[in-house]
Structure formats: C-alpha cells, structure tokens
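Chemist: I need the structure of the sequence given here:
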Amino acid sequence: MNTTKAHNERMAKMTFASVYPHYLTKVEKKGRTREELHRVIMWLTGFDETKIQNLIKEKVTFETFFQRASLNPNAHLITGVICGYRVEDIENPLTQRVRYLDKLVDELAKGKKMEKILRGS
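Modeler: Here you go, the predicted structure:
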C-alpha cells in the first residue's frame, strides 16, 4: 500500500516520546502493564529498558528511533490492519516499522497472549 509522501514525512518527524504515553495509556486501560509494553518494544527494536528511557528523554524522532534499532528478524511476521493500513503492504520502510510498533501495541491492548504478539519468540 502506498502512503503519501506527506504521511511518511509526518511519521519520520514524530517523536517517540510524544507517542509513548499514548501507548502506555492504551495498554494500561486494558489491564496490561508498562513492563509488557516494554517487552514488546524490546522484541521489535532490540533496545533494553535503559535505552528506551534514554530515547524518550532525548525526544528522538521515529526516524532516529528506528535508525538506532536492530529490527527483530521476525518483524515481517507482523501482519494485519492498523490505522487503516495493512502493515505488510506499506512500501515506505520507516512508516512500516512505525506501524509494526502500533500493531504490536494494539495486540497487547486487545489482550493477545505475549507469545502470539512476539511471533512465537
């Protein structure tokens, strides 16, 4: 699926710190924990707890966030629709990675089992 250039630029410039509180609120409202959210982020990116906190403090953009990440080799197994986009069909790599994270957070909030969210890892 093709996203617009403006959409991709907006994704790149958005800061992880500005979105993180929304992720946390979303999962906690559904009875999940901060630790579970961090486990999902760590699985996708390879970041540890300290690195996640540092990236929030630095207010890095999603572009920088994913440049520094070591994307999980099983990330391509993340499929489905999030925000009206089928993640496996998004052509822009950065936008796809942001939507991978959105999809994982959504699955966590919907109560999926952690082993399913982490694609069997």
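Chemist: alpha carbons only for contacts and neighbour counts from here, please
Modeler: Fine.
Chemist: Centroid-nearest residue for this structure?
Modeler: Geometric centre of the chain, nearest residue: residue 101, 1.6 Å, by Cα atoms, centre = their mean.
Chemist: That residue sits in which helix or strand?
Modeler: Element membership of residue 101, judged by DSSP states H and E, is helix 93-109.
Chemist: Helix or strand next in line after that helix, which one?
Modeler: Moving toward the C-terminus from helix 93-109, the next helix or strand (DSSP H and E) is helix 114-117.
Chemist: compare with the first, here's sequence two:
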Amino acid sequence: MTKHRIYSVSVASVYPHYIAKVEKKGRTKAEVDEIICWLTGHSPATFAEQLAEKTSFEDFFAQAPGMNPARSLITGMICGVRVEDIEDTTMREIRYLDKLVDELAKGKAMEKIMRQ
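Modeler: Purely as a prediction, here's the structure:
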C-alpha cells in the first residue's frame, strides 16, 4: 500500500497555513507553537530546527522527543473522520495536530486544548 502524500510534505510548508488560520480568528503564532510543542515534546528551539530542516510530517512525528500521552484524549471529527478511529499511527498524529489547530482557531481555551 502506498503512503498518503501528506507524509512526505514538510511541516514547514504547512506551518504558515496553521498560523494564518488561527491569526484570522485572533489567536497567535506563539499559541500554535505551544500546542505543537505540547503534542510532540519539542522545545521551541528543536521545533525551529525541524522547520529549518524542512522535515517531513512522517519524520517529524517519528523523531518527536516525546509524544504527549494526553493526546489520546483528543477526539472528534476532522475531514469527516473520527481521529480516535484512525488506525495508521502517523496519520492519527497528523490529524491530532489538525484537530488542535482547529480547536485553537475556534477559540477554545488553551487548558482545554492541551487536555488539562
């Protein structure tokens, strides 16, 4: 089975779209960075390195310092699919990130986004 093309797309190429999406709704780049670091265990410095290296989504999640165990609490629909039902691990991680960005854009409180 061939992999979905999103796996080879660089995080750096999609990142500006995440920023634009949340800024249109009054949120900030710093908040996007915070949820990405929360999800992956990256520090702001290591996340910046990943962007600079144009790391693919597949490698970004595979090399994450420590995926947050609370990410399993992320549920709901994204692109018409329930994130908790996605079997492919990498695709589920990508959709978790999409869901977090959506929640941020919708004005959800950071504590709730980060499942605290």
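Chemist: so what corresponds to the residue nearest to the centre of structure 1 in structure 2?
Modeler: Residue pairing (TM-score structural alignment): residue 101 of structure 1 is matched to residue 97 of structure 2.
Chemist: and if you look at residue 79 of structure 1?
Modeler: Aligned partner of residue 79 of structure 1 by TM-score structural alignment: residue 75.
Chemist: How about residue 16 of structure 1?
Modeler: Using TM-score structural alignment, the partner of residue 16 of structure 1 in structure 2 is residue 11.
Chemist: for residue 68 of structure 1, same thing?
Modeler: With TM-score structural alignment as the criterion, the equivalent of residue 68 of structure 1 in structure 2 is residue 63.
Chemist: mind listing what its match touches?
Modeler: Contacts for residue 63 of structure 2 (Cα atoms under 8 Å, 6 or more residues apart in numbering) come out as none.
Chemist: what about residue 24 of structure 1, which SS state?
Modeler: Put simply, residue 24 of structure 1 is helix when judged by DSSP: H, G, I helix; E, B strand; the rest coil.
Chemist: can you tell me how far the residue nearest to it when sequence neighbours are not counted sits from residue 27 of structure 1?
Modeler: Sequence neighbours aside, residue 34 is the residue nearest to residue 24 of structure 1 in space, at 6.4 Å (criterion: Cα to Cα, 6 or more residues apart in numbering). Counting by Cα to Cα, to the nearest Å, the gap from residue 34 of structure 1 to residue 27 of structure 1 is 8 Å.
Chemist: Those two - which one has more neighbours?
Modeler: Using other Cα atoms under 10 Å as the criterion, residue 34 of structure 1 and residue 27 rank with residue 27 on top: 21 against 13.
Chemist: Tell me how many other residues crowd the spatially closest residue to residue 94 of structure 2 that is not a sequence neighbour.
Modeler: Among residues not flanking residue 94 of structure 2 along the chain, residue 57 sits closest, at 7.4 Å (Cα to Cα, 6+ apart). Per other Cα under 10 Å, the neighbour tally for residue 57 of structure 2 reads 22.
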